[in-house]
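**Q** A structural model of the following input is requested.
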Amino acid sequence: MASSVYVAGLGSGVGKSTVAVGLVELLSRQVARIGVFRPLVPGTGKDPLLTLLTERYPLIAGYDDSYGLTTTEASALVADGKWEELISRIVERYREVERQCASVVVIGSDFADGQQAGTDEMPRELGFNARLATEFGSVILPVVGGQGRVDISGAVRSAYHSLTDLDATVLAVIANRVPAGTPTPQGLPVPVWTIPEVPSVAAPTVAEVAAALDATVVTGGDAALDRDVLDYVVGAAHVPAVLDHLTDGALLITPGDRADLLVAASAAHSAGNVTLAGLVLTLGEFPDPRAVRVIERLNTGLAMLVVKSDSFDTIKAAGRIEAKLSPATPRKVEAALGAFEKHVDTAELARLLDVTRSARVTPLMFENDLIDRARADRRHLVLPEGTEERILRATETLLRRGVAELTLLGDPAEITRRAREIGVEIGGAHLVDPATSSWRDDFAEQYAELRKHKAVTLDLAYDVVRDVNYFGTMMVAAGHADGMVSGATHTTAATIRPAFEIIKTVPDVSVASSVFFMLLADRVLVYGDCAVNPDPNAEQLADIALSSAQTAAAFGIEPRVAMLSYSTGSSGAGADVEKVAAATALVRERRPDLPVEGPIQYDAAIDPAVAATKLPDSAVAGKATVFVFPDLNTGNNTYKAVQRSANAVAVGPVMQGLRRPVNDLSRGATVKDIVNTVAITAIQARSAASPPSPPPVSPSVSPSVSPPVSPPVSPSVSPSVSPSVSPSAQEQS
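**A** Model prediction:
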């Protein structure tokens, strides 16, 4: 029988969705087959939470197979007195999901669901949810709303005892949306966790407001509509008075003929005096085109909506809008996950659920495990491309999930302006301008000393370290950051050349290299080297194999190394085969405990049937997890062929062999790619030797002030050989 947990909200607006998403995210790291189930969904339209979960996670059952009945069907059964038939039909549908899954998260109804669906005659939801949890064999996780409560202890105890009186097995109790600083209730025989109110989760987006008010969108794209509405301000007074009342995240509601207020509010937003959510024009009046042209020149990035109602009715209707987690609110989902993971003991919750981790690693499990492992031991990483939109969006996600401490490089005023323009929150990031930082003098001295054999003078070094990639690499070398991720707007050469010059390779490794994690449908493979070394010799190829095996093991993949060639065993001959054979011999000599096979063809390495014919006694053939390609041409083409033809996700390139982690992004990297790469870099940093950390960087956005720091630690100069970077390296990734 599948492990099953039933999430029951005790009341309306308690934030049950946050807990449900957090639970599914937690289980996605443990098991390959997760199911979600909702006993009842709306009779018209799709349930936004169930839609989110079935789209975000590769569940066995799709939306149409993941619920019991619609509220319309349930109402008809209750009206006919067929209560037991209602229960029976829901249980039957649940069993169909359960049979396919290792674990199921059930999201129960709350009191508002029935009223909104017109099912007032239905028994109260508490008894309904408790009965279903018992029939499903589920433990129950009640969610209590803490908003507006000074003391939530009574509500938590009442929830626990009410459910146990109904013979439900309570796993734990979660109080959500509690005021900041509220103590966690004590005295129950099960764990109690409290999640504070998170404005970015509880607040509706501009898009949700527009939909609820049936508004016409005059200006603003998806990014503008995705902004969180934290406050409402009605503009009816003169300009100075309205400006005094504008707050960050406010939606300005004003008649469409108040061009003065529209221009003034837009200018205040553009100047950085306040960060608005958007503009709503009432009475169905569209703004004067001359005012619109001025606002467009300000490049605010704000949405402008027009509604038919007056200001009073508009503000009244807006106040009733409830935010919902859905596929259309990805930033809100990340904020909800961040709140859940920060305030709920997920390790204890996983223990209580008693879910055995699957031996099979799916792509989703791998990606979610990256986030979890990075969060467990947060590191400080530097992102040199601080004004790039994808970097800023990834920064918001990383900060909300607590993945790493981040420093963004660039002019702080420009970074904050750009973040405000696209509507992202990066308040937790440190901002450092290489041009004005007090570190620049120290870094120049260190770099000049390090490269004096290349005739680098102090004046030249002073100019070099102003470059964001060199500055970021010097931060890593000096211990001000644990790792660096760049390449969204820079070439591979521009990103990793500073690392080769400054950080160098680890002892006994002749060459730095890279791997891609290839996320296939049912497993994760490691491919190396597909991005850095054009034609490694036998010794370098052996180093690449050893580094790749170490990287695989660090990320939970048991290394079984295939040294690839066009020949398996002794079936072929030639210089290329001899190189691979020599490299394999070196790997076996240096790591006799490591399963390695070579030369071996790809089909014999991955397919058990082929392996049984070509190398029947091999411990690697047919079950290899680490694939080492003989040259860059073969590796780069193979990973891209597998990526496209097998619909695989390629995560990387991930650099290896350096003393400190520096990773390169493809210039086509998505926000998700950046998040994954930062998490990987943070995990790599855990195993890298680090000097004592200096005082934290001040988050001040003043471009002319750099924080006081301790003297940088001199980066070690290693006699190790750095690989050359192909001039077209940026095209390789």
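
**Q** only C-alpha atoms for contact and neighbour calcs from this point on.
**A** Fine.

**Q** so Val104, which state does it fall into?
**A** Assigned with DSSP: H, G, I helix; E, B strand; the rest coil, Val104 falls in the strand class.

**Q** typo on my end, Phe128
**A** Assigned by three-state DSSP, the conformation of Phe128 is helix.

**Q** gap between Gly62 and Arg56?
**A** Look at Gly62 and Arg56: by CA to CA, to the nearest Å, they are 11 Å apart.

**Q** leaving out chain neighbours, which residue sits closest to Leu615?
**A** Distance criterion CA to CA, 6 or more residues apart in numbering; nearest residue to Leu615, sequence neighbours excluded, is Ala621 at 6.5 Å.

**Q** burial count for that neighbour?
**A** When neighbours are defined as other CA atoms under 10 Å, Ala621 has 32 of them.

**Q** now swap in the one 3 residues further on and tell me
**A** For Ala624, the count of nearby residues is 25 (other CA under 10 Å).

**Q** now it: closest residue in space, sequence neighbours ignored.
**A** Closest to Ala624 by CA to CA, 6+ apart is Arg560, at 4.9 Å.

**Q** hmm, Val628 and that neighbour touching each other?
**A** No. Look at Arg560 against Val628 with CA atoms under 8 Å: they stay out of range, at 10.6 Å.

**Q** which one's more surrounded, those two?
**A** Neighbours per residue (other CA under 10 Å) separate Arg560 from Val628, with Val628 holding more: 28 against 22.

**Q** ranges for the helices of the stretch 251-400 of the chain?
**A** For the stretch 251-400 of the chain, helices defined by DSSP state H, counting those that start in this stretch occupy the ranges 259-271, 289-298, 311-318, 330-343, 346-353, 363-376, 389-401.

**Q** so what's Pro199 up against?
**A** Leu230 (CA atoms under 8 Å, 6 or more residues apart in numbering).

**Q** list the contacts for the nearest residue to Thr247 once chain neighbours are set aside?
**A** Counting by CA to CA, 6+ apart, Val274 is the residue found nearest to Thr247 once chain neighbours are left out, at 6.3 Å. Contact analysis of Val274 by CA under 8 Å, 6+ apart lists Leu246, Thr247, Asp248, Ala268.

**Q** out of these, the closest to Val229 would be?
**A** Asp248 (9.1 Å; CA to CA).

**Q** and that closest one, how close does it get to Ser88?
**A** Per CA to CA, Asp248 is found 50 Å from Ser88.

**Q** another for comparison:
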Amino acid sequence: MTRCVYLTGIDRGDGRQVVELGVMELLTRQVDRVGVFRPLVHDGPDRLFELLRARYRLSQDPATVIGMDYREASAIQAERGTDELVSTLVDRFHQLARDYDVVLVLGTDYAATQLPDELALNARLANEFGASVLPVVGGRGQNAESVRAEVRNAYRAYHGLGCDVLAMVANRVSREDRDEIAERLASRLPVPCYVLPDEPALSAPTIAQIAQALDARVLLGDDSGLARDALGFVFGGAMLPNLLAALTPGCVVITPGDRADLVVGALAAHSAGTPPIAGMLLTLDEVPGQEILTLAARLAPGTPVLAVRGNSFPTAERLFSLEGRMTAATPRKAETALGLFERHVDTAELAGRISAPSGDRVTPMMFEHTLLERARSDRRRVVLPEGTEERVLHAAEVLMRRGVCDLTLLGPADQIRKKAADLGIDLGDSQLIDPATSELRDAFAEKYAALRAHKGVTVELAYDVVTDVNYFGTLMVEEGLADGMVSGSVHSTAATIRPAFEIIKTRPEAAIVSSVFFMCLADKVLVYGDCAVNPDPDAEQLADIAVQSAGTAARFGVEPRIAMLSYSTGTSGTGADVDKVRAATELVRARRPDLRIEGPIQYDAAVEPTVAATKLPGSEVAGQATVLIFPDLNTGNNTYKAVQRSAGAIAVGPVLQGLNKPVNDLSRGALVPDIVTTVAITAIQAQTSADRTESVPAP
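**A** Sure thing, here's the model as predicted:
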């Protein structure tokens, strides 16, 4: 039977989208087929479903999401009664539910619905759907005692109507009261209660939303700038020094368009990062001259400047009534919401209470979710040497908002701050270090000179070498000032990993450093090695790569069944290349008899059961291999790229293995999600770096 979670509230204004997004994140970690059903909707596009569909790559037909609109519901209830309304919605729910493992139902929104006793209607629908209920209570503007009373009353109401209440959520509570509310409710309710503080960035409109609401012209600014959150408004009419003193991070400066001095001054302050503003809104239908706009664009590239026809007072009235919403066009709000949810909700406990059915399928999204969750469970510090690179900064913001790990960014601090300000990125409490001016430079130079003295490296020479961001970052890892390093978005593989070879070096039990890619296919994750480091490993090295790759696979939740790939299967072929693979296979069996391994074997026999039944009947690896070891770099690199491009697989890596401490390389074409995932993998490697063995659980 399809599992169903009914997420509902007791009144409007509860900020429920945060919880809806967080629960969808939990469900997509557990199962592949997640459906969404909204029994009743208002006219217009369903913004939340569009967000969920874009973020979680849902294939569900939008027409199946909606039960009916409120006008149809009111008419049915008035003419034929509540029983007929409920019966119709139940039929439409079950038409959807049969196609999914779990369905997330989004309850009514209590906004001008003209339906009597909406709470009772939500409770009845949940019961008829066979759903467990997760009620959300809004606490904005209420004191602690009022929030506690509303949560208890909401629980009694849903429980009293026969609902299976999973947990309670109090949302948008005062940050000052959050801990007290959570403590008091924990002892007053028979189910868990999660308390989320109010997060201003979630209700703050983006600059794009302001432009749309005010029908403003966009004079300057790019898409990234228009996506910034407006965290406050500062009205400029006084002299420039007074305006500068009033600026706050993330504010929108509102000033008459003929005040060119305030325009230039505010954008210059933004460029200096003191403080970074969200943008400017010019009133009175006045626009500065082209020379001022050109200067403004150079001072703060990408920062939006808007113009409206009205004066400041009516503009302010409209702005203060404007509330931002999460949509598919506001991915940064989604990251903020998920970070808030994951910090204040015991996700493991809630996932256990939901108990969504799980299977053997592991989708790319499920794998990525698991990585982020594992990294977050024991936070580590990862150093990112390419601190001024735009993709790295965007990834750093995602990692900070989601609470995945602590970060150190290397590079001139003023350049990093300026670049982040230009991109509208909040780096939170990320550590910024300039290797050239760092107080660590002297000690690192002495350390590196001592390590490389046998190569004739002097302290004077080392003093220059350690200003290279990759050398500096690697030394931070070696000295325990960071737990791992990720680089390579603008540096070559050699520039990224050479310092690790020289400074961190290989583990005693590892003959070489090698790499794997996690190949996320539609229904499973395979491990490919080595596709990035060793051009032509001999039999001994190939065996080492296999053992290391099996250890990496097991560490990341992939049960290792090793296929040693060749152009022939079993004893059907001969030749130096096949003999190398055969010898490597025997070395692995001798060294690690607990590992399941087959080789030499062709790719099709390794992964396709029907082919395996013909070529290697009875093999416990053939047809179900999860770790595929390629005989050389030429074969491995081309195969992973062919599968990535032709089969639509997501390739996560290369992940380096065999080093004493984790350092990982990025492709120079890496996208922001690739960087986020690689940093999460590095953090997980750092969690287990104290374990110096490559042990793999026996099957």
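
**Q** now the helices of the stretch 251-400 of structure 1 as TSV including distance to Asp529 of structure 1 and mean neighbour count?
**A** Formatted as TSV, the helices of the stretch 251-400 of structure 1 follow (distance: least, CA to CA, whole Å; neighbours: other CA atoms under 10 Å):
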stretch	distance to Asp529 of structure 1	mean neighbour count
helix 259-271	46	20
helix 289-298	47	13
helix 311-318	55	15
helix 330-343	33	22
helix 346-353	35	14
helix 363-376	21	20
helix 389-401	26	23
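
**Q** of those helices, which is nearest Thr182 of structure 1?
**A** Checked against CA to CA, the stretch from the helices of the stretch 251-400 of structure 1 lying closest is helix 330-343, at 12.4 Å.

**Q** hang on, Ile174 of structure 1 in a strand?
**A** Yes. The assignment for Ile174 of structure 1 by three-state DSSP puts it in a strand.

**Q** quick check: it touching Ile152?
**A** No. Contact criterion CA under 8 Å: Ile174 of structure 1 and Ile152 do not qualify, at 10.7 Å.

**Q** and the alignment partner in structure 2 of Glu597 of structure 1, what element?
**A** In structure 2, Glu597 of structure 1 lines up with Glu598, judged by TM-score structural alignment. Using DSSP states H and E, the element containing Glu598 of structure 2 is strand 596-601.

**Q** for that strand, packing partners?
**A** Counting contacts by 3 or more CA pairs under 8 Å, 6 or more residues apart in numbering; DSSP states H and E, strand 596-601 of structure 2 packs against strand 561-565, helix 576-591.

**Q** all helices for the stretch 51-200 of structure 1, in order.
**A** 71-79, 83-98, 111-116, 125-136, 153-165, 199-202.

**Q** would you turn these into JSON lines with distance to Leu632 of structure 1?
**A** Listed next are the helices of the stretch 51-200 of structure 1 as JSON lines, based on distance: least, CA to CA, whole Å:
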{"stretch": "helix 71-79", "distance to Leu632 of structure 1": "58"}
{"stretch": "helix 83-98", "distance to Leu632 of structure 1": "46"}
{"stretch": "helix 111-116", "distance to Leu632 of structure 1": "58"}
{"stretch": "helix 125-136", "distance to Leu632 of structure 1": "54"}
{"stretch": "helix 153-165", "distance to Leu632 of structure 1": "60"}
{"stretch": "helix 199-202", "distance to Leu632 of structure 1": "45"}
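
**Q** of those helices, which is nearest Lys316 of structure 1?
**A** Here helix 199-202 is closest among the helices of the stretch 51-200 of structure 1 (CA to CA), at 17.6 Å.

**Q** buried set for whatever helix or strand comes next after the closest one?
**A** For helix 199-202 of structure 1, the following helix or strand on the C-terminal side (DSSP H and E) is helix 206-212. Within helix 206-212 of structure 1, the residues scored as buried using 16 or more other CA atoms under 10 Å are Val206, Ala207, Glu208, Val209, Ala210.

**Q** the second one -> structure 2?
**A** Aligning on TM-score structural alignment places Ala207 of structure 1 opposite Ala208 in structure 2.

**Q** what distance do you get for Thr493 of structure 2 to Ala500 of structure 2?
**A** Thr493 of structure 2 is 11 Å from Ala500 of structure 2, by CA to CA.

**Q** if you count surrounding residues, which of Ile174 and Ile152 of structure 1 has more?
**A** Taking neighbours as other CA under 10 Å, Ile174 of structure 1 and Ile152 compare with Ile174 leading, 26 against 23.

**Q** which residue in structure 2 aligns with the more buried one?
**A** Ile174 of structure 1 maps onto Val169 in structure 2, with residues paired by TM-score structural alignment.

**Q** likewise for Thr329 of structure 1?
**A** Correspondence of Thr329 of structure 1 to structure 2, assessed by TM-score structural alignment: Thr330.

**Q** am I right that that match is in contact with Leu226?
**A** No. Using CA under 8 Å, Thr330 of structure 2 makes no contact with Leu226, being 10.0 Å away.

**Q** contacting residues around Glu405 of structure 1?
**A** With CA under 8 Å, 6+ apart, Glu405 of structure 1 has these contacts: Arg378, Arg379, His380, Leu381, Leu399, Ala429.

**Q** considering those residues, which are maintained in structure 2?
**A** Checking those against structure 2 (both residues aligned by TM-score structural alignment, their matches' CA atoms under 8 Å), the contacts still present are Arg378, Arg379, His380, Leu381, Leu399, Ala429.

**Q** residues near the residue nearest to Arg375 of structure 1 when sequence neighbours are not counted, how many?
**A** With CA to CA, 6+ apart as the criterion, Arg375 of structure 1 has its nearest non-adjacent residue at 4.6 Å, and that residue is Val403. Applying the criterion other CA under 10 Å, we find 26 residues in the vicinity of Val403 of structure 1.

**Q** is Val403 of structure 1 located within a helix, as I assumed?
**A** No. According to three-state DSSP, Val403 of structure 1 belongs to no helix; its state is coil.

**Q** sorry, back to before: need the buried ones from the kept ones among the contacts of Glu405 of structure 1 selected in PyMOL.
**A** To isolate the buried ones among the kept ones among the contacts of Glu405 of structure 1 in PyMOL, judged by 16+ other CA under 10 Å, type:
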select buried, resi 378+379+380+381+399+429
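
**Q** CSV please, covering the kept ones among the contacts of Glu405 of structure 1 and showing distance to Arg523 of structure 1.
**A** Formatted as CSV, the kept ones among the contacts of Glu405 of structure 1 follow (distance: CA to CA, whole Å):
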residue, distance to Arg523 of structure 1
Arg378, 27
Arg379, 28
His380, 30
Leu381, 29
Leu399, 29
Ala429, 35
